[in-house]
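1. sequence plus the predicted model coming up.
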Amino acid sequence: MIPPRFEYVKPGDVTEAVRVLGESEEAKVLAGGQSLMPLLRFRLAYPDVVVDLGGLDELRGIRDEGPSLWIGAMTTHYEVVRDPLVEAHCALLAQATGTVADPAVRHRGTLGGSLSHADPAGDLPAVALTLDAEFLVTGPGGQRSIPAAEFFVDYLTTALEPDDVLTAVRIPKWDGWSFHYEKFTRTAQSWAIVGVAAAVRRGDGEIAEARVGLTNMGSTPVRAHGVESAMAGVPAQAEALHDASAGADAETEPPSDVNGQADYRRHLARVLTGRALAKAAGV
């Protein structure tokens, strides 16, 4: 199909991008294009201006900032998966990113674009929530940061204002923790019917701490706080971890659609949470 007519702008810096966005009520940001371009082709989006961030090298790269990693919003999925800093300090992000779509999409799609799209069936929002990511944003009033717990507002909706640009994501280092991302899909390249981001810290043969984020179990990513509390002191044994995951769906409002009804997703959340925690714990 043919997309609607729009003006195309390729700004020279973030300040120009913010200015152009502020001059239009219907502007859209183009990052990797893996979400926006299909919307344009099917005429599900009607922007009057498309602001292409592809020329802004300042929004690319990964660097060590001591207690955290800085990841530019225009860093591609492929770069995230292969980066040694990500693998060493927050491997959950690399694991989940490696399951996104297919190699072609991972070479073009960007971390910032995926997170800003805020699809609850996307893999990375739940990971950002689990890892306490911080979103660095530039708008007309300057720079500010938004914690992951406040960034995802509703279905395909974030705390970004229309004239904001997500410039980077800052993720704390999770040294001493182990991770696993588990998801269930109809086909290898499909969106997750349910996904689970699990992080555990072991001590003396038991789980000292655990964090669990759920994909596609509501209009935004969800932290399974009940499971996290239940995991403290549980023996690092597969059966015990599965038993402690029985309430994984307690704080969720899963959708019903062609891929599965809400009760089916609740069942998947319980099963996949136990599986993800067991794999993260190495049992």
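-> Arrived safely.

2. all contacts plus neighbour counts: C-alpha atoms, from now on.
-> Noted.

3. quick one: the strands in this protein, in order.
-> 7-9, 27-30, 49-52, 62-64, 68-72, 134-139, 142-147, 152-154, 157-158, 165-172, 178-184, 194-203, 206-215, 222-223 (DSSP state E).

4. now the third one, how far from the chain's geometric center?
-> Computed by CA atoms, centre = their mean, to the nearest Å, the chain-centroid distance of strand 49-52 equals 23 Å.

5. of all the strands of the chain, which one is nearest residue 275?
-> Checking the strands of the chain against residue 275 by CA to CA gives strand 178-184 as the closest, at 7.6 Å.

6. that older thread, turn the strands of the chain into TSV, columns for mean neighbour count and distance to residue 16.
-> Output for those, formatted as TSV (neighbours: other CA atoms under 10 Å; distance: least, CA to CA, whole Å):
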stretch	mean neighbour count	distance to residue 16
strand 7-9	14	10
strand 27-30	21	13
strand 49-52	20	10
strand 62-64	17	23
strand 68-72	21	18
strand 134-139	22	11
strand 142-147	14	13
strand 152-154	19	26
strand 157-158	17	22
strand 165-172	23	10
strand 178-184	24	38
strand 194-203	27	36
strand 206-215	24	35
strand 222-223	26	35
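
7. then this one, side by side with the first:
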Amino acid sequence: MKPPRFTYCDPETIDEAVALKSEYGTDSVVLAGGQSLLPMLNIRLARPEALIDINKIGDLQRIERQPDKLEVGAGVRQYELEDHPDVRELVPLLPEAVGFIGHVENRHRGTVGGSIAHADSAAELPCTAVALDAEIVVRGPSGSRTVAAREFFQGWMTTALEPEEVLVAVRYPVMPRTAGHSFVEVARRAGDFALAGAAAVAVLDRDGRFASLSVAVSSISDTPVRASAVENALIGEAPTEENIARAANEIVPQVTSGDDMHASRAYRRHLATVVVRRAITAAVARVHDRSNGK
């Protein structure tokens, strides 16, 4: 199928893109990688008056190392996160999660900002943003503002972006050097949307107990879910198999997705506990590997 007619705009600066968003508002869509937007256009789920192509905006394609954060431009291709030295050093959860996104061809076109703005609750980058307490940087006619990842995702493919705003970057806090991390996902086939996924970042204290823990889960609700109850159940506890399994059950009340063609709600509840347990266990194993110099 062919997309509906629209006015094509290709700004060269962020200010030009914002001006176009202000002009067209809800009648416009932003084209970055196009991995989700183009199919939506072709099957007429999206019928914009204007399409704003941001691929010429160089300021959106930078990865910048800051004292305590890593800023990733919205136009950065997903594959760049897999091998970029600063990303691997400062936020190593990201390269691991990106490897689960579609196939290599998708990652060479898809962008970081595109995935965040699309806000599919099964996607990997929204999940990691919530797990890492990332900040989403957006710009509108009144200037720039930041939105915490946990507040940015407001519903299924619904975000805190205003109609005249453009997502320009994602700021990730630098992970502690002593932290262990893991991203676990279960899908019917490699490259398919996840039936459930989990990101975990763990830090142990000198006694080997959880000093801090961040866990986020994908594809179990309309938005990525921060598993605060799981975290609270483990802080101060030893990372035993029994403790982790017991805490993983705390995710069950947060599974709100109903039955669909891929899985029943009951199965997703079970699967959520499985991916949470696996992610935390793998993150703890990485902490031990670090302490043993591996």
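-> Received it, and whenever you're ready, just let me know what you need. Keep in mind that this is a model prediction, so the values were computed, not measured.

8. between the strands of structure 1, which gets nearest to residue 257 of structure 1?
-> Residue 257 of structure 1 sits nearest to strand 194-203 of all the strands of structure 1, at 12.4 Å, using CA to CA.

9. and the counterpart of residue 279 of structure 2 in structure 1, what is it in contact with?
-> In structure 1, the residue paired with residue 279 of structure 2 is residue 276, using TM-score structural alignment. Contact analysis of residue 276 of structure 1 by CA atoms under 8 Å, 6 or more residues apart in numbering lists 180, 181, 182, 196, 197, 198.

10. what do you get if the cut-off is 7 Å, keeping everything else the same?
-> Neighbouring residues of residue 276 of structure 1 by CA atoms under 7 Å, 6 or more residues apart in numbering: 180, 181, 182, 196, 198.

11. residue 252 of structure 1 versus that one, what's the distance?
-> 18 Å (CA to CA, to the nearest Å).

12. thinking again about what came up before, of all the strands of structure 1, which one is nearest residue 104 of structure 1?
-> strand 27-30 (17.2 Å).

13. could you tell me where the closest one falls in structure 2?
-> The aligned range for strand 27-30 of structure 1 is 28-31, by TM-score structural alignment.

14. one more: stretch 241-255 of structure 1?
-> Counting by TM-score structural alignment, stretch 241-255 of structure 1 lines up with residues 244-258 of structure 2.

15. and residue 260 of structure 2, how many residues sit next to it?
-> 8 (other CA atoms under 10 Å).

16. likewise residue 149 of structure 2?
-> 27.

17. which residues does it contact?
-> Residue 149 of structure 2 sits in contact with 129, 130, 133, 134, 135, 136, where contact means CA under 7 Å, 6+ apart.

18. excluding its backbone neighbours, what's nearest the first one?
-> Nearest residue to residue 129 of structure 2 in three dimensions, chain neighbours excluded: residue 149, at 5.9 Å (CA to CA, 6 or more residues apart in numbering).

19. that neighbour and residue 57 of structure 2, how far apart?
-> Distance from residue 149 of structure 2 to residue 57 of structure 2, by CA to CA: 24 Å.

20. for residue 264 of structure 2, same thing?
-> Counting by CA to CA, the gap from residue 264 of structure 2 to residue 57 of structure 2 is 43 Å.

21. between these two, which is the more surrounded one?
-> Set side by side, residue 264 of structure 2 and residue 57 show more neighbours around residue 57, with 17 against 12, by other CA under 10 Å.

22. where's the more buried one relative to residue 216 of structure 2, distance?
-> 32 Å.
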